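Asks: using only what follows, build the 3D model:
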Amino acid sequence: MSMSLTKPSHDEMKKRNFPSMIKKAESLHPYQLLVYLAMVSSGIIFLFLAVAFVVTAIDNPVVNGEQLPWPFWVSTFLIVSSNFWTRKLVHSLENDQPLFVKQTLWTVFLVGFMFVGFQGWGWIALTEQGVLFTAIPSGSYLYVLTGIHMLHLLGAMVFVLLMIYEVKQVMANPIKGLVFRKNPYVDMKVKLFVLYWKFVEIVWLVLFLLFVLAL
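Replies: Predicted structure coming up:
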């Protein structure tokens, strides 16, 4: 008696994988799920706005014969250099060094603050070049993209301040310090922050490349 083996169809495979995907989502901590969903939704928003910027810039260039203002170049250098500090942050946490964790968090916050400052300076330089928010669509998209990106970075900076406060509480109480070092929840928060920060960095690098090509 022979038995015939049939290969599952594509639809059947999708039905089988769907419950496992739900289980994986349910196993995530709410913070993890929130950060992942935020990155996916934000990525989609940035994608649509970036495509709209490129299309409008092709039809009507932002500024002919001009270059992207130098403050944007400085802010790009700052956010790329922050990779060193985020790696140091994880290293300090893994080696139970709350003082270095706090110092590194302050450094990351300072880098973010300087990034925002140079972005504002870049806006001023753009207006001096004649790129106004209400002038042409491509110029409007440029301001919208940089503004939304800045809001994402400010959100990360607020989280940095919350972590600094938590580390200060730990350093003032040895018992809390022991819990802090042994708590996987703290490790998860720091690594989620680093992941989100890298997401913000990658988004900016893509936008920066588009702006350089458009100007």
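
Asks: every contact and neighbour count from this point should use C-alpha atoms.
Replies: Fine.

Asks: gap between the residue nearest to the spatial centre of the chain and Gly43?
Replies: Central residue of the chain (CA atoms, centre = their mean): Val200, 2.1 Å from the mean position. Per CA to CA, to the nearest Å, Val200 is found 10 Å from Gly43.

Asks: also Tyr36?
Replies: 10 Å.

Asks: Leu49 now?
Replies: Relative to Gly43, and taking CA to CA, Leu49 is found at 10 Å.

Asks: please generate a structure for the following sequence too, so the two can be compared:
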Amino acid sequence: MVGAIVQKQTSSGVHPLKFALWLIIISIIMMFAAFTSAYIVRKEEGNWLEFDLPNNLVINTGLLVLSSVFMQLAYFAAKKDNLNQLKIYLVLTLALGTAFLIGQWEAWGDLVNRKVFFGGSDANPSGSFLYVLTGVHGFHLITGLIFILIVLISGFRFKVHSKNLLRIELCTIYWHFLGGLWVYLYLFLTLNH
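Replies: This is a model prediction of the structure:
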């Protein structure tokens, strides 16, 4: 059956899609570990522009943490077969995730207004690193929003409920990971900037 997610497990007890998701998460962790390590090494080399981080990054962090709360509530609603709450919480998660991305775009605009650029002759490595860290995270967040939209559509088609939780479980894990990754990045940038 095309489009159906069968709730089968391997002999190890882990569903293949859940295993694949954990491999993706591990690879993203390794990528951001490399980025943040390179940030520290490059900063120590000198020629590092000091500037304040955009103020709205604090608000954006709050939006993403709140979206994670709504994502968890959506999962709980699915477990209780409360499909109306499931849809409401998923819409709220989508809205807050989108607001986060808009806030990140505005943060980039703030950086440009302060003459902090990515690449080119006017760029400093500190600004470029900030664009890369926030941009790559933003890309992954867009994939998370698409995933949430797919789960929401599945909810409207009554394919997400207590007997079919795999979609929303995978989505919840990924969304919490993206939220946790952003909190790490925000703290890293605040402490190392």
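
Asks: still on that earlier bit, ok, the residue nearest to the centre of the first structure - contacts?
Replies: Residues near Val200 of the first structure by CA atoms under 8 Å, 6 or more residues apart in numbering: 149, 152-153.

Asks: next, the buried residues of stretch 64-79 of the second structure.
Replies: 64-79 (16 or more other CA atoms under 10 Å).

Asks: among those residues, name the ones in strands.
Replies: Using DSSP state E, no member of the buried residues of stretch 64-79 of the second structure sits in strands.

Asks: what residue in the second structure is paired with Arg181 of the first structure?
Replies: Matched by TM-score structural alignment, Arg181 of the first structure corresponds to His161 in the second structure.

Asks: from Tyr89 of the second structure, how far out is that match?
Replies: 14 Å.

Asks: cool, Leu17 of the second structure as well?
Replies: 24 Å.

Asks: now do Ala123 of the second structure
Replies: From Ala123 of the second structure to Tyr89 of the second structure the distance is 41 Å (CA to CA).

Asks: between those two, which has more neighbouring residues?
Replies: Tyr89 (22 against 14; other CA atoms under 10 Å).

Asks: and the more buried one, what does it touch?
Replies: Tyr89 of the second structure touches 70-71, 73-74, counting by CA under 8 Å, 6+ apart.

Asks: just the element for it, please.
Replies: helix 83-113 (DSSP states H and E).

Asks: what does whatever helix or strand comes next after that helix correspond to over in the first structure?
Replies: As assigned by DSSP H and E, the chain's next helix or strand after helix 83-113 of the second structure is helix 125-156. The aligned range for helix 125-156 of the second structure in the first structure is 137-168, by TM-score structural alignment.

Asks: have a look at how far, on average, that stretch is from the second structure.
Replies: Taking mean CA distance after the TM-score superposition for the first structure, the mean distance separating stretch 137-168 of the first structure from the aligned residues in the second structure is 1.1 Å.

Asks: buried set for that stretch?
Replies: Residues 137-147, 149-150, 152-154, 156-157, 159-160, 163-164, 167 are the ones in stretch 137-168 of the first structure that count as buried (16+ other CA under 10 Å).

Asks: now, which of the buried residues of stretch 64-79 of the second structure sits nearest Ile168 of the second structure?
Replies: Each of the buried residues of stretch 64-79 of the second structure was scored against Ile168 of the second structure by CA to CA, and Tyr75 proved nearest at 6.3 Å.
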